[in-house]
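Undergrad: sequence first, predicted model second:
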Amino acid sequence: MSIPFALCLVTGSILALVVLIARLRLNPFITLFAVSIILALIAGMPADKVVGSFEAGAGHVLGHVGTVIALGTMLGKMLTESGGADRIALTVSGIAGRGRVDWAMMVIGLLVGLPVFFEIGFVLLIPIAFVLAERTKTPLLQVALPMGAALSVTHALIPPHPATLLALSAYHANIGQTIFWGIIIGTPVAIIAGPVFGRFAAKHVPLTEHNPLAAQFIRATPPENLPSFAATVATILLPVVLMFVGSSADSIAKPHSSLNQALHFFGNTDIALAVATVLSFYVLGLARGFSRETILRFTNECLAPTALIMLLVGAGGGFGRELIDSGVSKAITDAALGIHMPLLLLGWLLAVIVRVACGSSTVSMATASSIMGPILAQAHGVSPELMVLVTGAGSVALGPMNDAGFWQIKEYLGLTVPQTLKTWSVLETLIAVFGLLFALLASVFI
């Protein structure tokens, strides 16, 4: 497949999605499905494999994200109904002040995001963002975008996040130095893409869509007897701690031992979230006076608004898989490798291209680092630690529509497609660009 043809296919597909969903107001799921199928056929995929490719991509994404969204939504509902989200919101606003809640959410996002994937950190913290915005009368975007920026920065730039560990291995980088430079570079990047851009976006992108999820997570008045701050925070942080311990299992216990396997099991994202959700049924439910019937009603009714989110997340995965199986992503990646440029810039560009081609930032970082690893091994004078950071920065670029996070942000925040492009896609691009610029600046001193 020729490079110009591949570029035209990607560009045309994205433009078609924007026009059909935003302008013609067609159903987003059907539009994603139709555009994905048409793209694959035009690219020359055999007709009998087109639908299977879409199903494989959608199933792969939903197999992980669907469970995370369901469990996270139940946990969020218990936080809301028990008043736990109000307790955290009141405590955070009391410490940070109403005028700095966006900075507080950025710090919380940086801490929570270290051991967990973006989707998990998001579903854990979004109920707090809803309640904090409502109680402090702060625009939702001003609170939610800094949180999202922090989660994305930790995902891309700061070990021991699972995504950066992939690049660390491929580049044979020193983890201590990578953490040091990740914090030095990631902190100003999070500030620029978070509170700074969040305040700008909140002023220029008014929310116009009805948001059923916001109504679900916000009570008209907080309960009179709120749960303790310690119990609420412990419930939220439990999956974070379990995942962190699970990722460190090989350092804690002998590999393949019973303890090692148990730590890996409970550190699994789905298991960790399930444990925290079940715990919330007692700590924020039964112990607060709710009956089993009431808790069952909470968990059943909160899942209805997430149905469209799951469908769109799956369709985004299907769209990304069609780009890969049709050969479009390979053609664009090969073109990038043919460009002669500094390795830091090439590693970043390759990650950006894979990001656009497949959607997943984790896949982008893994693919780009596996390609660039052997090239870096033959080069001299290039810091492996900075290669990790530029690859991570490029892996979150653009916030494309074949990324599950795009649709997650759109639906949770009640945005239109153009509004999501103006906010989330720009935010992700700011992280990518400033991450590259600061890494190039740091290369002068390493």
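TA: Alright, I've got the coordinates.
Undergrad: drop to CA atoms for contacts and neighbour counts, all remaining ones
TA: Noted.
Undergrad: what sits against the residue nearest to A335 when sequence neighbours are not counted?
TA: Closest residue in space to A335, ignoring its immediate chain neighbours: I3 at 6.8 Å, by CA to CA, 6 or more residues apart in numbering. Counting by CA atoms under 8 Å, 6 or more residues apart in numbering, I3 makes contact with A331, I332, A335.
Undergrad: ok, now which ones touch the residue minimising distance to the centre of the chain?
TA: The residue lying closest to the centre of the chain (CA atoms, centre = their mean) is F118, at 3.2 Å. Contacts for F118 (CA under 8 Å, 6+ apart) come out as L151, S152, H155, G405.
Undergrad: which ones among these map onto helices?
TA: L151, S152, H155, G405 (DSSP state H).
Undergrad: wait, isn't the first one in contact with I108?
TA: No: L151 is beyond contact range of I108, at 9.1 Å (criterion: CA atoms under 8 Å).
Undergrad: which of those two has more residues huddled nearby?
TA: L151 (28 against 17; other CA atoms under 10 Å).
Undergrad: list the contacts for that one?
TA: G109, L110, V112, G113, L114, F118, G121, F122.
Undergrad: which is the next helix or strand following the helix or strand where the first one lies?
TA: What it means is G109. If you go by DSSP states H and E, G109 is part of helix 101-113. Moving toward the C-terminus from helix 101-113, the next helix or strand (DSSP H and E) is helix 118-136.
Undergrad: in that next one, which residues are buried?
TA: With burial defined by 16 or more other CA atoms under 10 Å, the residues of helix 118-136 counted as buried are 118-135.
Undergrad: over to stretch 55-63?
TA: Buried residues in stretch 55-63, defined by neighbour count with 16+ other CA under 10 Å: E55, A56, G57, A58, G59, H60, V61, L62.
Undergrad: for stretch 305-318, same thing?
TA: Buried residues in stretch 305-318, counting neighbours by 16+ other CA under 10 Å, are found at P305, T306, I309, M310, L311, L312, V313, G314, A315, G316, G317, G318.
Undergrad: one more to weigh against that first structure:
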Amino acid sequence: MIHSLLIVLLGILVLLFLIIKKINPMIALLAVSIITGLLLGMPAMKVMSSVSNGIGSTLGGMVMVLALGAMMGKLIEDSGAARKIVYVLIGVFGKRHIQWAVLLTGLMVGIPLFYNAGFVVLIPLVFAIASATKLPTLYIGIPMAAALSVTHGFVPPHPGPVALASIFHADIGKILIYGVCLSIPIAIIAGIVFPRIIMRGKLSSIGNDFVIAADEELPSAAKSFFTALLPVLLIIAGTALGPLNLAQPWKDIVFFFSDPTAALLIAVLVTVLLQDRSIAKCMDSCVEGVKSIAMIVMIIAAGGAFKQILVDSSVGETVKSLTQTLNLSPLLLAWIIAGALRVTLGSATVAALTASGMVLPLIGPGVPAELMVLSVGAGSLMFSHVNDTGFWMFKEYFNLTLKQTFATWTIMETIVSVLGLFGVLGLSLIVQ
């Protein structure tokens, strides 16, 4: 039993080595999947069958969600709706509460946009706000990063939660509702409270005399908010109405809206119709959006292959049997495994997918699949450091030293992860 876990550990170390050597994570994951399967004693034909099944099962339930989500995000970005949302919120909150405006913007923009895309879209506005208000860029930037981080870890249609939902056969609508409940308080603590503590004494007196004028060419506020939130509203509405004893055809309509693929497809079509640009330009945005996530999808597919190797080789059952004697919650154990992989591998998505195959057998009575998704998602955000691209993106954009990046970004990510664990354990007492 221990022998198989040592082989998995060796595979993870090889994966770490390949990533450190700048090998593409998709190639590294595929290679490690095959090597690990062979070392675990699986026949070569079974190894390749598991790889194919893992890729198919992982992408089958989520590829359209990822593609449509990317299209939605790019449409919102190119139309100027994301910037309009920022301007409106800043105008409402004013300079004194500027952090709250940035935080709320990050949460709203972060739902349809992937982390890297959301960061790139919002970072120029962070610098513009900091320059106009004479406030430190980190005071404005950390709320933005925290908001994008929590949506990345807890809220579909981001790749991590969607992939885990597919693997664990969890209800995406419930994950969305639970994830939003976790994201708001965690983002406030990590994005508002934390920077105020570390920057105490460095802030000049903050008045309330700052207003950004919106560009006249941007879409209206109503249109911007409506299009950005439409897929989320459809999924939440469908999920909330699902348990009601509705007659046909209303029951089918509610089920249709609760499906993330249907909700995102409707949102994309509505967004295209509401835009002032030509349909051809909108379709160009959709194509660019899908191109931007092509490698993410491939990495997720390769992660699914590694997951399937761990499942088919019964490594997950080994973990389950070894932990039965431990007085630990399966949710806590999943968080620990995902956190250890995050620290080792760097990528939150790769860590979550790698952990999924090991913790899948832990799901059962008293351990809802939706909470397992959030627990693994929280663990996958733990202690980001030099092997994470997000670490370097934050460092370079804000022109920080390594020490400063550890003291800001790394601690912020760790706060999100630890609070996410506590939130999941709290939810487990409510939903069971």
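TA: Happy to help now that I have it. Predicted model, so just to flag it, every value in this text is computed and none were measured.
Undergrad: TM value for the aligned chains?
TA: Once the chains are laid over each other, their TM-score by TM-score structural alignment, normalised by the length of the second structure reads 0.67; 366 aligned residues with a CA RMSD of 4.8 Å.
Undergrad: aligned partner of L322 of the second structure in the first structure?
TA: In the first structure, the residue equivalent to L322 of the second structure is A335, according to TM-score structural alignment.
Undergrad: A222 of the second structure too?
TA: Counting by TM-score structural alignment, the partner of A222 of the second structure is A230.
Undergrad: how much space is there between the residue nearest to the centre of the first structure and A149 of the first structure?
TA: Look at F118 of the first structure and A149 of the first structure: by CA to CA, to the nearest Å, they are 10 Å apart.
Undergrad: next: V328 of the first structure.
TA: Distance of V328 of the first structure to A149 of the first structure, given as CA to CA: 29 Å.
Undergrad: ok, these two, which is more surrounded?
TA: Taking other CA under 10 Å, V328 of the first structure and A149 do not tie; A149 has more neighbours (30 against 25).
Undergrad: find the nearest non-adjacent residue to whichever residue in the second structure pairs up with that one, please.
TA: A149 of the first structure maps onto V150 in the second structure, with residues paired by TM-score structural alignment. Distance criterion CA to CA, 6+ apart; nearest residue to V150 of the second structure, sequence neighbours excluded, is S183 at 5.4 Å.
Undergrad: quick check, that neighbour in a strand?
TA: No: assessed with DSSP: H, G, I helix; E, B strand; the rest coil, S183 of the second structure is helix; it does not lie in a strand.
Undergrad: what is the burial count for it?
TA: Count around S183 of the second structure with other CA under 10 Å applied: 26.
Undergrad: same check on P365 of the second structure?
TA: Number of residues near P365 of the second structure (other CA under 10 Å) recorded here: 8.
Undergrad: show me which residues of the helix or strand where K330 of the first structure lies are buried.
TA: For K330 of the first structure, the host element (DSSP H and E) is helix 328-337. Buried positions in helix 328-337 of the first structure, judged by neighbour count with 16+ other CA under 10 Å: V328, S329, K330, A331, I332, T333, A336.
Undergrad: ok, now which ones touch the residue nearest to the last one when sequence neighbours are not counted?
TA: Looking back up the chat, that one is A336 of the first structure. Spatially, and ignoring its direct neighbours in sequence, A336 of the first structure is nearest to L350 (6.2 Å; CA to CA, 6+ apart). Going by CA under 8 Å, 6+ apart, L350 of the first structure touches T333, A336, L337, A368, T391, G394.
Undergrad: out of those, which is nearest to F180 of the first structure?
TA: The shortest approach to F180 of the first structure among these belongs to T391, at 16.3 Å (CA to CA).
Undergrad: any idea how far the residue nearest to A336 of the first structure is from A393 of the first structure?
TA: For L350 of the first structure, the distance to A393 of the first structure equals 11 Å [CA to CA].
Undergrad: quickly find the element holding the residue nearest to M401 of the first structure when sequence neighbours are not counted.
TA: Excluding its sequence neighbours, the residue lying closest to M401 of the first structure (CA to CA, 6+ apart) is G316, at 6.5 Å. Element membership of G316 of the first structure, judged by DSSP H and E, is helix 307-325.
Undergrad: quick one: that helix to the second structure mean distance?
TA: Compared with the second structure after the fit, helix 307-325 of the first structure shows a mean deviation of 1.4 Å (mean CA distance after the TM-score superposition for the first structure).
Undergrad: matching residues in the second structure for that helix?
TA: Mapped onto the second structure using TM-score structural alignment, helix 307-325 of the first structure covers residues 294-312.
Undergrad: so how far is that stretch off the chain centroid?
TA: A distance of 16 Å separates the centroid of the chain from that of stretch 294-312 of the second structure, by CA atoms, centre = their mean, to the nearest Å.
Undergrad: how about residues contacting it?
TA: 25-27, 29-30, 32-33, 36-37, 47, 50-59, 63, 66, 159, 163, 316-317, 349-350, 353-358, 360.
Undergrad: rerun that using 6 Å as the cut-off
TA: With contact meaning CA atoms under 6 Å, 6 or more residues apart in numbering, stretch 294-312 of the second structure is reached by 26, 29-30, 33, 37, 50-51, 54-55, 58, 353-354, 357.
Undergrad: from those, which is closest to I192 of the second structure?
TA: Set against I192 of the second structure, the nearest of those by CA to CA is L353 (30.1 Å).
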